[in-house]
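Enquirer: Starting from these lines, generate the structure:
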Amino acid sequence: MLRILVVDDHAVVRSGLMLLLDGKHGMHVVGEAADGDEAVQKSIELKPDVVLMDLSMPHGKSGLTATAELKKALPDTSVLILTMHDDEEYLFRAIHAGASGYILKSAPHDELLKAIVHIGSGNAYLYPSATKRLISDYLDKIKNGEHADTYDSLSIREKDVLAKVAQGYSNKEIAEQLFISVKTVESHKSNLMEKLDLKTRPDLVKFAMKKGLLNFE
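Expert: Okay, the predicted model is just below:
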């Protein structure tokens, strides 16, 4: 059972989201919050697997501040930012705050359900146009000589693991696909994150996206 906390400053939106999510794909909505302060409090109290977090809330803490605080208190809880802002700055700030995903309020219901299940399994999710934008931004900076390429410092196996992680596979699935042990996968992941100076899984996924290691339809 995937335990969900819904955070939005509009009661009608919260009600609609809870109705949409509860009972779908093994999800159970355990609570709701109307602002960032309540989101942190309810998260600590209820310990949900996933927090569906509104980005812009006029009262109390913002979604970004709340995300950073609850990730410090509950590092195993995943946060999916739900917002109307199709904006690169907000996207980067959300990832930096520790969010595992970022999806627009205009997304189809099926895509929202997919995103929640995805990050609830320990993976990262960004809506398709965001991933393309990250790659485009990276390529522009490379063209302008703004990035030193640390990717070449990785071993072939580390690059394989990086790509698999970015594609959403678990450590066990990566181990099976590469015919290595789970412990070896964890070791490769730790090494590559140290080489790339990355701290979190979203950071790793973001780097992989910038390197074009995902296939987009």
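Enquirer: Please count neighbours and contacts with C-alpha atoms only from this point.
Expert: Fine.
Enquirer: which stretches of this structure form helices?
Expert: Assigned by DSSP state H, the helices in the chain fall at 11-21, 36-46, 63-73, 88-97, 109-120, 128-143, 156-166, 171-178, 182-196, 201-210.
Enquirer: Could you export the ones you listed as CSV, including distance to V79 and mean neighbour count?
Expert: Shown next, in CSV, are the helices of the chain (distance: least, Cα to Cα, whole Å; neighbours: other Cα atoms under 10 Å):
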stretch, distance to V79, mean neighbour count
helix 11-21, 15, 15
helix 36-46, 11, 19
helix 63-73, 7, 21
helix 88-97, 9, 17
helix 109-120, 8, 18
helix 128-143, 17, 15
helix 156-166, 17, 19
helix 171-178, 20, 16
helix 182-196, 21, 16
helix 201-210, 11, 22
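Enquirer: how about this one, so we can line them up?
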Amino acid sequence: MNGIRVLVADDQDLVRRGFRLILEAEDDLEVVAEAEDGARAVTLALETRPDVVLLDIRMPVLDGLEAARRILQQPGQRARVLMLTTFDLDEYVYEALRIGASGFLLKDTPPEHLAAAVRAVAAGESILAPSVTARMIARFTRQPPAQDARRLLDRLTPREQEIFVLLARGRSNQEIAGELFLGETTVKTHVSRVLAKLGLRDRVQAVALAYETGVVSPAE
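Expert: From the prediction side, this is the model:
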């Protein structure tokens, strides 16, 4: 079985080396390149075609947000971006999710969680540290629903709107299937259509859009 190819981008040598040691201790993970700044990360992502890019949000030359944007916009690029953040950088979280990052982890994440997160993101799932999720939700409780974004939902059929709401509440495909009395394969098809119609990359972006439009609220 081919391993998951990872690019690690962080301006601190010790952090990069630490991540490499953690990831390469796993049989199925391979660090194919390291970058010390955002611009180098963009170049190496194009050269090495990793499956996952671990990207610090604060870096010299080009910050992690702009680096993520450029990586995800590269023609034919299939890499998933997993951002690394600290408690004082939450203002960038939502924008990174909107441009297509697959999630956020705090830099003090335990080693076993880091490896599991890389595998999950490579498999097409999304990852958000619980504390990051809480603050993202809090942001949307302090602002009115965005009407322009809400009009996007008119593209969905009634069934797809049901799927979207459950998706935004964090339900898995299996849980959605159980609630709506549908087969898992059918739910998977609906989820793919919902994401495509709304121009979303993954479930994390669906959650962000749901809070932005007021479709779901923390009380739910």
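Enquirer: TM between them?
Expert: Overlay of the two chains. TM-score (TM-score structural alignment, normalised by the length of structure 1): 0.77; 207 aligned residues with a Cα RMSD of 3.4 Å.
Enquirer: quick one on the thing from earlier: which one, of the helices of structure 1, ends up nearest to D149 of structure 1?
Expert: Closest to D149 of structure 1 of the helices of structure 1 is helix 128-143 (Cα to Cα; 8.7 Å).
Enquirer: Tell me which other helices or strands the closest one touches.
Expert: Counting contacts by 3 or more Cα pairs under 8 Å, 6 or more residues apart in numbering; DSSP states H and E, helix 128-143 of structure 1 packs against helix 88-97, helix 201-210.
Enquirer: Please convert these to TSV, extending it with distance to E186 of structure 1.
Expert: Below are those laid out as TSV (distance: least, Cα to Cα, whole Å):
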stretch	distance to E186 of structure 1
helix 88-97	22
helix 201-210	12
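Enquirer: between those, which gets nearest to P108 of structure 1?
Expert: Here helix 88-97 is closest among these (Cα to Cα), at 19.0 Å.
Enquirer: quick one: that closest one to structure 2 mean distance?
Expert: Compared with structure 2 after the fit, helix 88-97 of structure 1 shows a mean deviation of 1.8 Å (mean Cα distance after the TM-score superposition for structure 1).
Enquirer: which residue numbers in structure 2 go with that helix?
Expert: Aligned using TM-score structural alignment, helix 88-97 of structure 1 spans residues 90-99 in structure 2.
Enquirer: Residue in structure 2 paired with S136 of structure 1?
Expert: So S136 of structure 1 corresponds to A138, using TM-score structural alignment.
Enquirer: What of K206 of structure 1?
Expert: Checking with TM-score structural alignment, K206 of structure 1 has A208 as its match.
Enquirer: Tell me how far that match lies from H113 of structure 2.
Expert: Using Cα to Cα, to the nearest Å, A208 of structure 2 is found at 23 Å from H113 of structure 2.
Enquirer: Spit out the contact partners of the residue lying closest to K24 of structure 1 once chain neighbours are set aside.
Expert: In this structure, K24 of structure 1 finds its nearest non-sequential neighbour in L113, 8.0 Å apart by Cα to Cα, 6 or more residues apart in numbering. L113 of structure 1 sits next to L21, K24, H25 when contact means Cα atoms under 8 Å, 6 or more residues apart in numbering.
Enquirer: before we move on, what about V194 of structure 2?
Expert: For V194 of structure 2, the contacting residues are L156, E160, I163, F164, by Cα under 8 Å, 6+ apart.
Enquirer: For the most centrally placed residue in structure 1, which residues are in contact?
Expert: For structure 1, the residue nearest the mean C-alpha position is S100 (1.6 Å; Cα atoms, centre = their mean). If you count contacts by Cα under 8 Å, 6+ apart, S100 of structure 1 has them with S78, V79, L80, I119, N123, A124, Y125, P202.
Enquirer: Can you give me the distance of the closest residue to the third one other than its chain neighbours to K195 of structure 1?
Expert: Once flanking residues are discounted, L80 of structure 1 sits nearest to G101: 4.5 Å by Cα to Cα, 6+ apart. Counting by Cα to Cα, the separation of G101 of structure 1 from K195 of structure 1 is 24 Å.
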